[in-house]
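Engineer: What shape does this take:
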Amino acid sequence: MTKYYTLLLALLVLSCAKNDQPTVTTLHQNWEFKSAKDTIWNSATVPGNVYSDLLAHDKIPDPFVGSNELNVQWVPTHDWEYKTTFTLDEKTLKTSNIELTFEGLDTYADIYLNDSLLGKTNNAFRTWTFDIKPFAKKDNAMYIRFFKTSIHEEKEAGKLDYVLPPGPRVFTRKAQFQYGWDWGPIVNTSGIWKPIKITSWNDVKLDDVFFKQESLTDSLASISVEYTITANKDEENASFEVKNKEFTHTVEFPVYKGTHTYATRIRIQNPKRWWTFNLGEPHLYTFETTLKQGNDTKGQQNVKVGLRTIELIRDKDSLGETFFFKLNGVPVFMKGANYIPQHSMQNKVTDAHYEKLLNDTKNANMNMLRVWGGGIYENDIFYELCDEKGILVWQDFMFACAMYPGDKAFLENVQQEAIDQVKRLRKHASLALWCGNNENNEAWHRWGWQTDKTEAQKKQIWDDYIKVFNRILPETVAKYNPSIDYWESSPSYGRGNPKFQFEGDAHDWGVWHDALPFERFEEKVPRFMSEFGFQSFPSYEAIRAFTGEDSISINHDSYITHQKHPRGFNLIREYMARDYPVPTSGDDYVYMSQLTQAKGMTMGMEAERRAMPYCMGSLYWQLNDCWPVVSWSSIDFMGNWKALHYKAKKSFEDVLISSIVENDTINTYIVSDKLQALEGDFTLTFLDFNGKSILSKKQKLTIPANTSQLVVKTALPDINEKPENYVMKAVFDYASSSSSSSVSVSTSSSLFYVSRPKDLKLPEENISTKVNNTNKGFSIEVSAKTLQKDVFLYTKAKGHFSDNFFDVLPNQTVTITFTTNAENIDDLAFKTLNNIKNNSALAY
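Structural biologist: Below is the predicted model of the structure:
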């Protein structure tokens, strides 16, 4: 009977408990917009921006097509107005608190609710929250006026007796690339670019939960769970619960009026660590957190936590100073690229775009992306996917290639921006580094920006730099995210300073900007290469998209805007002529430009990997595009892999065979990122282009963990054949020498040519393809009796080839899959270097 009454009492208590969590609704409906100069309102999309809204109503031509970019430059010369109406129900109106939160307004805006000015905004990277309880009623009208950025920029510039390089954008806290870059259009957006939310709540609200890792060993993880609460008054009987599938932890505490952060500690026995995908499992713990007041639930948040240590190691040595990352105490070579915004109109980027691009990153064996400082602090989903996929993030603050002001208002604005973003992103296991800016330090000291300044002006500009990048930003990181290192500016030194090769991270643009040969990458290897690049044309699909023509041209009028580098075309051709035949037809030229880019860039990647542990990072410029354009990207705007991405995938394999000719000797290395030693058989075979073996070597090898090893030297005279007539095939069949009882055998291989591609005596084209249907598309068998160099498969059907720009050895069949929803690929075609090189109509 006692048990019966106890159960009855428990049920009675539960029946009295209520869910009193905040109610959150988005305010994305019924929006309209117009120019402040117009009288007619048109429907608007929120989140969005004025360009996408104008485009939806055919009020501007597509700025990505032809030279239309030039015809839409009037847009940022107008002020823009947005308005909506919305209804609040009686329950919401009766709550004690009603807040309106703008996660992103671009940029200078006045916000009115029911004809009352709520506030003004001046930073696209900040979150703006307003108490609307005094203004809210059942039927509400909201109006936002966005002011053209030039008003503020001209006003602030007028206060100075000098010009801050490079120009007006430095005064406005928004995505800097919107003002134009050497790969991006001038699309200076305005509008509501992130979600708007109305949050209603009563006495207590759970604002944020942060799992702060205090210590981590193989046997124990200690975590301080910090939870931030806002309350209208003091409350005595609050509790906070942390729960996962292994335990439940509850703490009771008093809540104090106002906004305060409280903490409790949890411990995890024998914790599983988070690793990059190539070294282990990117394990994430899922915790349910609940705030209660008495029996009433006041807030709940589910949090995913990755346990790991990440350190930037900068130690003086005999050559300079190291620059590498230790993940869980292990030095890790960082393989990856620089990431820019995926679209000039951010609202066009969907979750599917993020998923695809980060899958493409992982599938190319990249373990790090650098979020470049001229773009945006990315949406939450970007970092969540990096957490899940095991990809580290180097995070720049959003300052790039400029000197910024240092007045009180600007500094306060930057301070709050940094707090907002650090607190938002610190929870992610993928976060590896906070970096103050992109190239600002380098630009000031070596780009000639000081030449027209007085000594007093130079001192003022540099003092303002120090305020932002040596005080505000590092102090914010130290306060809110102390477990992550801060790096003032990338690079430490540019190519103009000899130290770039020996200290810190490097941006080496000797290739491209200085037109130095690709061999530069092999001769000047830095400690960590955080930028290097070379341009190519995008896919045929992207070219058709912006030219509006089916044929592939490299001289179309649209290139006036779709090649942003003033010497771009000349440099592509100059480098192409050094290594490849120069075609006359447009489609062949596009193909050859991609091969040229891939050749040079992979020379750099492999030189940097061969140099480990001296060099411990290779992040090329750039991963992706924000519009269809001739650029440095390895994936074009349409999502197509260029030759660079396919070949980077091979150059970034965890076990890489890489060769280089030095002093008439082929030096062959095996580079291993594996955390266990490798043992196996290594074979070198020199073949002529008909498949005849010229020379063969075989040996047993043991490759220590996480090393680069020179494993064999082959003197060129010993090969007894002219270099233009053979290819070297290297194969390493290996097993891990760990204590595990299950051993799997793996194979790494590579092909190496001594001669430049244009000098190879390639046989006439002799290739066949066979296409078969599969559940997800098609399989394509490619075979040849003689060597076929850089086979490129293409079709107008949208999809993805599992490999491309690959070589086919004599009497070999290579099977490629094409993943697509298309019902057929009747237009499947291919190009090979053999065919183009042997075409007598080409201009050499």
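Engineer: can we go C-alpha only for contacts and neighbour counts from here?
Structural biologist: OK.
Engineer: Now do the residue lying closest to Leu833 once chain neighbours are set aside: how many residues are near it, please.
Structural biologist: Of all residues not flanking Leu833 in the chain, Lys789 sits nearest, at 5.4 Å (Cα to Cα, 6 or more residues apart in numbering). If you count neighbours by other Cα atoms under 10 Å, Lys789 ends up with 22.
Engineer: show me what contacts the nearest residue to Met605 once chain neighbours are set aside?
Structural biologist: Nearest non-adjacent residue to Met605, counting by Cα to Cα, 6+ apart: Ser618, 6.0 Å away. Contacts for Ser618 (Cα atoms under 8 Å, 6 or more residues apart in numbering) come out as Phe333, Met334, Lys335, Gly336, Ala337, Phe528, Met529, Ser530, Glu531, Met605, Glu608, Arg609.
Engineer: So which of those residues belong to strands?
Structural biologist: Met334, Lys335, Gly336, Ala337, Phe528, Met529, Ser530, Glu531 (DSSP state E).
Engineer: Now the element after the longest helix along the chain, going C-ward?
Structural biologist: For the chain, the helix with the greatest residue count under DSSP state H is helix 586-610. For helix 586-610, the following helix or strand on the C-terminal side (DSSP states H and E) is strand 617-620.
Engineer: quick one more, to check against the first:
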Amino acid sequence: MRPQLMVLAALCCGSTLGITQPLDGEWRLNNPGRAIHLPARVPGGVYSDLQSGGLLNDTLYRFNDEEYRWVAYENWTYTTTFNVSQNMLQKRHLVIVFHGVDTVADILLNDQMLGSTDNMFVRYQFPVKNLLRASGNVLKVELASPTVSAAARYREQARRYVVPPPCVDEAYHGECHVNFLRKMQASFAWDWGPAFPSVGVWRSVELLSYDGANLRDVTVRYTEVNKNISMDFDYLLETGTGEGQIEGKLVASLVYNDTTVFTSERNHTIKLNSNETEHHASHHLSFQDDIELWYPNGLGKQKMYNMSFQFISNNGTEKIQIHTRYGFVTHKLIEEPVDEKDVTKGTTFHIRTNGLDYFHKGVNWIPANILPERASDEKTLRSLLQAVRDAHMNIVRVWGGGLYESDLFYDLADEYGITVWQDFMFACSMYPVGAEFLASVRAEVSQQVRRLQSHPSVAVWAGNNENEGALRDNWYGTGSDFQLYKKDYVTLYVDTIMKSVQATDGTRDFVVSSPSNGWKTVKEGYVAENPGDVLYGDIHYYNYDINGWDSTRYSVPRFSSEYGFQSYPSLGSLQEVAEPSDLVFSSKFVSHRQHHPSGNDEIVQQVQRNMPFTLNESSVENFASLIFLSQINQAMSIKTETEHYRRSQSLLTAAGQGRTMGAMYWQLNDVWQAPSWSSIEFDGRWKMLHYYAKNFFAPVLLSPYVTSDGSFEVAAISDIDYNETVRLNFDIMVMTYDSFTPLYTEQAATRLVLNKPVISISKNMNNFLSTAGCGSEPTAKCFIYIRPAAFTDIIEEVPDNFLFLGRVPGARRSGLAVSEVAGPNRTASGEDRFSLLLTCDAPALWVWLEAARHLPPGRFSDNGFQLVVRRRRLTYTTAPGAVTTEQLRAALSVTSLGDQLAASSGHSHSLPADVYTV
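Structural biologist: So this is what the prediction gives:
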């Protein structure tokens, strides 16, 4: 058996028994120039404090992102007063620790300068032994305007040469030069979010005291050969400067189900000197055991152990310890020739976990809130990551323009089996490479990698988002001196970030950029000639000029780590932040909320490619219908593209395309109520796309499609390793738009093979539709519906599927009604589940159920589906006690394509033929 390199989860910050004093809680926020003096919270931020203090209203209301921009152009001061016990004052070392300051600030204690900060991702520590007194200590954080600071740094750099881009696109309504600050890049605006250039003390502050050494964190390396386990721990110990030495012992222990797997200790001596305040200590141990591994969602269980580390002084006066939960796992990025006989066909690209190759089903993650201090809310994080798990996903990409997420985020990812593709926080820009900037980046990378290294969920590191492609393809004018900008690029991402990662964590692979060509990018000097080559690495793919419902328009990459289509959020979401007059297509509000250039026009064009919609720019009803149709288009387009990627797992064309092993659509969540690529709205309600994701990422899927040569095929896709003798039976039904009775039904059966889609049906489409009786215009009359037969104990539930063959005609109102609401019943997970009976008089397309927004968010068992039967039972699940049966019955509404088209046109019956001519 080959040795396996493994990592363990979530080591928290070091803590010393009885010597840490939190400085979180109530502070004061001051801006004398504007006569602002009010209570504040730490962790927190200026926008949040001004809103809590009544000086700002809802920051997301209408145009407040611009109305409140003045906040970012001001300087702000946070102040707190605290006392210190005699026990702490008698300690040899007292240190104030800031776990996150956003961003450019001077720190003062009792009117004495401690130091400065300029990186919100770095933990700053300041020795304060000689400045503290027993009572009345005054700690100040004087924060400079981020927008003014960024502009000043840009101008200073421009004296030598310009580091582009000079600003974000005008459509973003944003601010310039965020690439000169080590802060959340999206806080100056992005094409999916507003500009709220954040300011604040966004993570905890504490006073730390100790005599000898503080245990900050521990990284872990694991190898296993035939149950012989070797573990190596790297302890990071903090000391003050000085002479002499500190003697103690390091203790590590592992516990599973109250049984101690091992306890090991070793003596360690720290030799002090005048230049170093950090010291590393190694600890090696070996043992024999049947370790149970941690697996991603859908591949196995998430086994977690308890581990503790201690540093105990020899005189017994000080014991510093860390407790954590962790899981054993190995992740390896696999890049192997797809054809050993012809290396020009390229190489694979996917993550192998515990020796298993599997299709990566996932999504891209942006911060849960545009204000960093609000981005780690437990309820929000848990809801979002549960939605990832419940949609059968096994990976999220933490995108490089946001945040290194909170410890809670990674703890939940560990718990739910969600692997993490972790970008470093650099996105869509060139960056300066001055000595101070690079030193700050080294500290950032080292601290963040040490913090995250032990989580089993973290699977791969990536240096940046899209900067390789931006450089090579001259997005920002770098072609004027390509070699200069390439040198800077290599200096930052290779010489600084990659080397820092490799020095800190030898358990995972590092890719320089996303997307990249993997090893081929490295071979070509870290900037590939064609960064989007589908035969290598990963790709990002967006094309709004194609018909997103046509699978033949998509390429066949090794790994698609970004792709997407926009939709509007629900009307209810927009109503929360708009005036009634805002909710028409031609309004300033609708234009302002769309930050993607030409995005609103693109949405309309995409809708009209496949559905009979006529835009009325001044109609409220018409805009409401456009919102609904935009969510249909988004769900259908991402469904089509994702199923295409899943079907391509075992494909290998003559040109080398295929072997696709990953699909992560853009994006999971929203930071405000606006058009975006998200599948979940800002308040946590699922868009149609997320309901579709639950189906198109199902462990077993029957996927119908039309090939480029006009064949109709059905592929059976399985993420589960069934015995190949197991067969799945299903019906292929050719339906018309006005009858519950299929024109034609054919029974079929298929094998299920792990990671190898099986083409179970292949027919000439024209002949098939002719046999079915679809007439002279088959694509206007018919669509195909796939219904799995009764499930066995072996095969878990398989979703229905469908295929539209052309532009969908207008449909009649179908008499949809929720005719019965029963329950609730308490589920095993403690939620309330209601039973619903849905009835209709005629087939209904894209049936959409909603619960009124005054209720807490819940989820339906299915939504956005095609209703081809008169009665269908569904469930609605929500928090325990959140709603009564009567309240839910009164709050439910249901609509469909036919209802919306009739409403948008002012008709209550089917639309005129010329509206939906195919």
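Engineer: So what would you say the end-to-end distance of stretch 188-203 of structure 2 is?
Structural biologist: Counting by Cα to Cα, to the nearest Å, you get 20 Å between the two ends of stretch 188-203 of structure 2.
Engineer: Out of the contacts of Ser618 of structure 1, the closest to Gln676 of structure 1 would be?
Structural biologist: Minimum distance to Gln676 of structure 1 across the contacts of Ser618 of structure 1 is 14.9 Å, recorded for Phe333 (Cα to Cα).
Engineer: ok, the closest one to Gln416 of structure 1 distance?
Structural biologist: According to Cα to Cα, Phe333 of structure 1 and Gln416 of structure 1 sit 34 Å apart.
Engineer: So which of the two has more stuff around it?
Structural biologist: More crowded of Phe333 of structure 1 and Gln416, by other Cα under 10 Å: Phe333, with 25 against 17.
Engineer: Quick one: the residues in structure 2 that stretch 470-483 of structure 1 pairs up with.
Structural biologist: Taken onto structure 2 by TM-score structural alignment, stretch 470-483 of structure 1 occupies residues 494-507 there.
Engineer: Any idea how far apart the tips of the matching stretch sit?
Structural biologist: 18 Å.
Engineer: And for that stretch, what's in contact with it?
Structural biologist: Under the criterion Cα under 8 Å, 6+ apart, residues 5-7, 219, 221, 330-331, 438, 441-442, 445-446, 449-450, 453, 463, 510, 512 lie in contact with stretch 494-507 of structure 2.
Engineer: Whichever of those residues end up buried, select them in PyMOL.
Structural biologist: Selecting the buried subset of the contacts of stretch 494-507 of structure 2 in PyMOL, with 16 or more other Cα atoms under 10 Å as the burial test, is done by:
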select buried, resi 5+6+7+219+221+330+331+438+441+442+445+446+449+450+453+463+510+512
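Engineer: what's the counterpart of Lys319 of structure 2 in structure 1?
Structural biologist: By TM-score structural alignment, Lys319 of structure 2 lines up with Lys298.
Engineer: In three-state terms, how would Glu850 of structure 2 be classified?
Structural biologist: strand (DSSP: H, G, I helix; E, B strand; the rest coil).
Engineer: quick one: buried residues of stretch 210-222 of structure 1?
Structural biologist: Buried residues in stretch 210-222 of structure 1 (16+ other Cα under 10 Å): Phe210, Phe211, Lys212, Gln213, Leu216, Thr217, Ala221, Ser222.
Engineer: Which of the helices or strands spans the equivalent of the fifth one over in structure 2?
Structural biologist: To tie it back to what came earlier, the one meant is Leu216 of structure 1. Alignment note (TM-score structural alignment): Leu216 of structure 1 maps to Glu224 of structure 2. Per DSSP H and E, Glu224 of structure 2 falls inside strand 214-225.
Engineer: what angle do the helix or strand just after that strand and strand 214-225 make?
Structural biologist: Next along the chain after strand 214-225 of structure 2, taking DSSP H and E as the criterion, comes strand 228-238. Strand 228-238 of structure 2 runs at 160 degrees relative to strand 214-225, counting by axes from the mean of the first three to the mean of the last three Cα atoms, to 10 degrees.
Engineer: The equivalent of Glu850 of structure 2 over in structure 1 and Ile825 of structure 1: what is the separation?
Structural biologist: Superposed on structure 1 with TM-score structural alignment, Glu850 of structure 2 falls opposite Tyr794. Taking Cα to Cα as the measure, Tyr794 of structure 1 falls 9 Å from Ile825 of structure 1.
Engineer: before we move on, what about Ala715 of structure 1?
Structural biologist: From Ala715 of structure 1 over to Ile825 of structure 1 (counting by Cα to Cα), the distance is 46 Å.
Engineer: Those two - which one has more neighbours?
Structural biologist: Just comparing Ala715 of structure 1 and Ile825: by other Cα under 10 Å the higher neighbour count belongs to Ile825, 17 against 14.
Engineer: So for structure 2, the centremost residue is which one?
Structural biologist: With distances taken as Cα atoms, centre = their mean, Trp365 lies nearest the centre of structure 2, 1.5 Å away.
Engineer: Show me what it aligns to in structure 1.
Structural biologist: In structure 1, Trp365 of structure 2 lands on Tyr339 (TM-score structural alignment).
Engineer: Please verify my assumption that that match contacts Arg370.
Structural biologist: Yes: using Cα atoms under 8 Å, Tyr339 of structure 1 makes contact with Arg370 at a distance of 5.7 Å.
Engineer: Structure 2: which residue goes with Phe277 of structure 1?
Structural biologist: Pairing criterion TM-score structural alignment: the partner of Phe277 of structure 1 within structure 2 is identified as Asn297.
Engineer: what's the neighbour count on its match?
Structural biologist: 23.
Engineer: Please tell me how far it sits from Thr741 of structure 2.
Structural biologist: 39 Å.
Engineer: same deal with Ser149 of structure 2?
Structural biologist: 68 Å.
Engineer: The two: who's more crowded?
Structural biologist: Ranked by neighbour count (other Cα under 10 Å), Ser149 of structure 2 and Thr741 place Ser149 first, with 18 against 14.
Engineer: I would like the range of structure 2 that aligns with stretch 122-138 of structure 1, please.
Structural biologist: The alignment of stretch 122-138 of structure 1 onto structure 2 (TM-score structural alignment) covers residues 118-134.
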